[in-house]
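Colleague: Turn this into a model:
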Amino acid sequence: MTPRKPDLARQLLDAATALFAERTYEGTQMPAVAQRAGVGVGSIYRYFPSKEALGNAAFQHAKRGLLDELADALGDGGPGASTREEFGRFWCGFTRFASSRPDAFVFLEHQQHDTFLDPESLALAAEIDRIAADFIARGQQAGAIRDGSAEQLVALAIGAFTGLVKLHRTEGLGGISPDALAQAEEAVWDLLHRKAPR
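Modeller: From the prediction side, this is the model:
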């Protein structure tokens, strides 16, 4: 039996995402995507009529993958979890995504996307921001997370996680010992949680 040929659209998305992570969206040309995917340039345009269409498809594919990981991680525990436990699930979702799809994580978090994102991509990005901001607001109401703008606190936490991924880009998060990863999680939680009064 002949092995099934991989889905070409997915192959193109993977090639584009890898190049966007390496060179940024702006620095990637369509012929380079075709070469990485092992196809002719015309093959791209059968699936994606423009570079913007390819960029949005890659962005949406990556964001949906992150949303799926977060949904799985947040669904792992039962109701009534503490704010700290819920943060641990967020951390687990981000860690699993960054470990299994490092190029997608770098593409999503290490560059600006406002030059090409369409309304569907912007709505998807806003959905993840909303989930994170809701978590912060619930934690603040419970007295577990420090006061301040939810958006700013989310940016601090995600920025710290993004820096960790960047630091370990060559070996990936799988190369970090469980103890070191747990220490990093605790340090990021320390950015968020409300300190007990002295």
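Colleague: alpha carbons only for contacts and neighbour counts from here, please
Modeller: Noted.
Colleague: any idea how far residue 155 is from residue 136?
Modeller: Residue 155 sits at a distance of 11 Å from residue 136 (criterion: CA to CA, to the nearest Å).
Colleague: So between those two, which is more surrounded?
Modeller: residue 136 (26 against 15; other CA atoms under 10 Å).
Colleague: any idea which helix or strand carries the residue nearest the centre of the chain?
Modeller: Using CA atoms, centre = their mean, the residue of the chain that lies closest to the mean C-alpha position is residue 105, 4.3 Å off. Element membership for residue 105, per DSSP states H and E: helix 102-109.
Colleague: List of residues touching that helix?
Modeller: Helix 102-109 is contacted by residues 17-18, 20-21, 24, 59, 62-63, 97-98, 162, 166, 172 when judged by CA atoms under 8 Å, 6 or more residues apart in numbering.
Colleague: got the buried residues for stretch 28-40?
Modeller: By neighbour count with 16 or more other CA atoms under 10 Å, stretch 28-40 contains the buried residues 28, 30, 33, 34, 36, 37.
Colleague: Stretch 139-147 too?
Modeller: Going by 16+ other CA under 10 Å, stretch 139-147 has these buried residues: 139, 140, 144, 145, 146, 147.
Colleague: Tell me where this structure has strands.
Modeller: Using DSSP state E, the chain contains no strands.
Colleague: How about residue 99: what's its closest non-neighbour residue?
Modeller: residue 173 (5.5 Å; CA to CA, 6 or more residues apart in numbering).
Colleague: I'd say the one you found and residue 165 touch.
Modeller: Yes - contact criterion CA atoms under 8 Å: residue 173 and residue 165 qualify, at 6.7 Å.
Colleague: any shared contact partners between the two?
Modeller: What both residue 173 and residue 165 touch, as defined by CA under 8 Å, 6+ apart, is the set residue 98.
Colleague: tell me, how many neighbours does residue 176 end up with?
Modeller: 12.
Colleague: structure for this one too, so we can compare:
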Amino acid sequence: MNIHSVAPKRPDLDRLLIDSALALFAERTYEGTQMPAVAQHAGVGVGSIYRYFPSKEALGNAAFRYAKRTLLDTLAEALADGGPAGTAREEFARFWRGFTRYASAHPDAFVFLEHQQHDTFLDPESRALADELHRVAADFIERGQHAGAIRDGDAEQLVGLALGAFTGLVKLARPAGGLDALPAEDLDRAEAAVWDLLHRKADR
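Modeller: All right, here's what the predicted structure looks like:
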């Protein structure tokens, strides 16, 4: 007789709670969401939340880190598609595809990341993850500037301009069903318009 008991597989309740939190944060904002509402959305008792996340701040940071890591992974996959990019324009197209895939697959997470302020609750680990994404984007801008393909200017500001334009597009598309509902030619035109914000115009 085997005296060693087999521990039951733990249900992925922490992920369910994070998904519920992201859905409510996107709808009501972080500040407007209470822990009992997250429990109700997830279909569990309030006590279940506190076994995984001892505070709302802990849940908020877990949701932020999950959303940010997923975005970084999606961008890394898109940037690696087809091997090294030959030009800054080609690399931008891969960034665009990565953000489009992420916003389509994780709409609540995108809204949470881009439409809200997080300074009130982010811990050092979450802030470091946020900085990592900024570094990836700013590095692309700086390399493009050195190659003469991207206009002069502060890299962080240029990233903000491009990301703000993309965020606005997502916001406009959300009531109609999200980016997936937009015709491909509309997405292509939007991509070209955002690139036009960044690229260095030829001297006349």
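Colleague: which one of the buried residues of stretch 139-147 of structure 1 sits closest to residue 48 of structure 1?
Modeller: residue 139 (41.9 Å; CA to CA).
Colleague: mind listing what that closest one touches?
Modeller: 83, 145.
Colleague: counterpart of it in structure 2?
Modeller: Counting by TM-score structural alignment, residue 139 of structure 1 lines up with residue 144 in structure 2.
Colleague: Equivalent analysis for residue 126 of structure 1, please.
Modeller: Match for residue 126 of structure 1 (TM-score structural alignment): residue 131.
Colleague: How about residue 45 of structure 1?
Modeller: Match for residue 45 of structure 1 (TM-score structural alignment): residue 50.
Colleague: how close does its match sit to residue 36 of structure 2?
Modeller: Going from residue 50 of structure 2 to residue 36 of structure 2 by CA to CA gives 10 Å.
Colleague: go on, residue 112 of structure 2?
Modeller: 19 Å.
Colleague: residues in structure 2 matched by the helix holding residue 105 of structure 1, start to end?
Modeller: The aligned range for helix 102-109 of structure 1 is 107-114, by TM-score structural alignment.
Colleague: Any buried residues in that stretch, and which?
Modeller: 107, 108, 109, 110, 111, 112, 113.
Colleague: Repeat that for stretch 39-49 of structure 1.
Modeller: Within stretch 39-49 of structure 1, the residues that count as buried by 16+ other CA under 10 Å are 44, 48.
Colleague: farthest pair in the contacts of helix 102-109 of structure 1?
Modeller: Across the contacts of helix 102-109 of structure 1 (CA to CA), the longest gap, 20.7 Å, separates 59 and 172.
Colleague: Those two: which is more packed in?
Modeller: A direct count of neighbours by other CA under 10 Å for residue 59 of structure 1 and residue 172 places residue 59 higher, at 25 against 17.
Colleague: tell me the contacts of the more buried one?
Modeller: Per CA under 8 Å, 6+ apart, neighbours of residue 59 of structure 1: 107, 108, 121.
Colleague: Excluding covalently adjacent residues, which one is nearest to residue 59 of structure 2?
Modeller: Distances taken as CA to CA, 6+ apart place residue 53 nearest to residue 59 of structure 2, at 5.5 Å, with adjacent residues excluded.
Colleague: ok, now how distant is the one you found from residue 188 of structure 2?
Modeller: In terms of CA to CA, residue 53 of structure 2 sits 42 Å off from residue 188 of structure 2.
Colleague: which residues does residue 52 of structure 2 contact?
Modeller: Taking CA under 8 Å, 6+ apart, we find residue 52 of structure 2 in contact with residue 14.
Colleague: Helices along structure 2, start to end?
Modeller: With DSSP state H, the ranges of helices along structure 2 come out as 13-28, 35-42, 46-52, 56-80, 88-105, 107-114, 124-146, 155-173, 184-198.
Colleague: The second one versus helix 56-80: what angle between them?
Modeller: Looking back up the chat, that one is helix 35-42 of structure 2. 50 degrees (axes from the mean of the first three to the mean of the last three CA atoms, to 10 degrees).
Colleague: Go ahead and name everything in contact with helix 35-42 of structure 2.
Modeller: 16, 17, 20, 21, 24, 45, 46, 48, 49, 56.
Colleague: Quick check: the aligned residue for the second one in structure 1?
Modeller: Read it as residue 17 of structure 2. Per TM-score structural alignment, residue 17 of structure 2 is aligned with residue 12.
Colleague: shouldn't its match be in contact with residue 45?
Modeller: No - assessed by CA under 8 Å, residue 12 of structure 1 is found out of contact with residue 45, at 10.5 Å.
Colleague: Turn the contacts of helix 35-42 of structure 2 into JSON lines, columns for distance to residue 74 of structure 2.
Modeller: Converted to JSON lines, those look like this (distance: CA to CA, whole Å):
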{"residue": "16", "distance to residue 74 of structure 2": "21"}
{"residue": "17", "distance to residue 74 of structure 2": "22"}
{"residue": "20", "distance to residue 74 of structure 2": "21"}
{"residue": "21", "distance to residue 74 of structure 2": "21"}
{"residue": "24", "distance to residue 74 of structure 2": "23"}
{"residue": "45", "distance to residue 74 of structure 2": "33"}
{"residue": "46", "distance to residue 74 of structure 2": "32"}
{"residue": "48", "distance to residue 74 of structure 2": "30"}
{"residue": "49", "distance to residue 74 of structure 2": "28"}
{"residue": "56", "distance to residue 74 of structure 2": "27"}
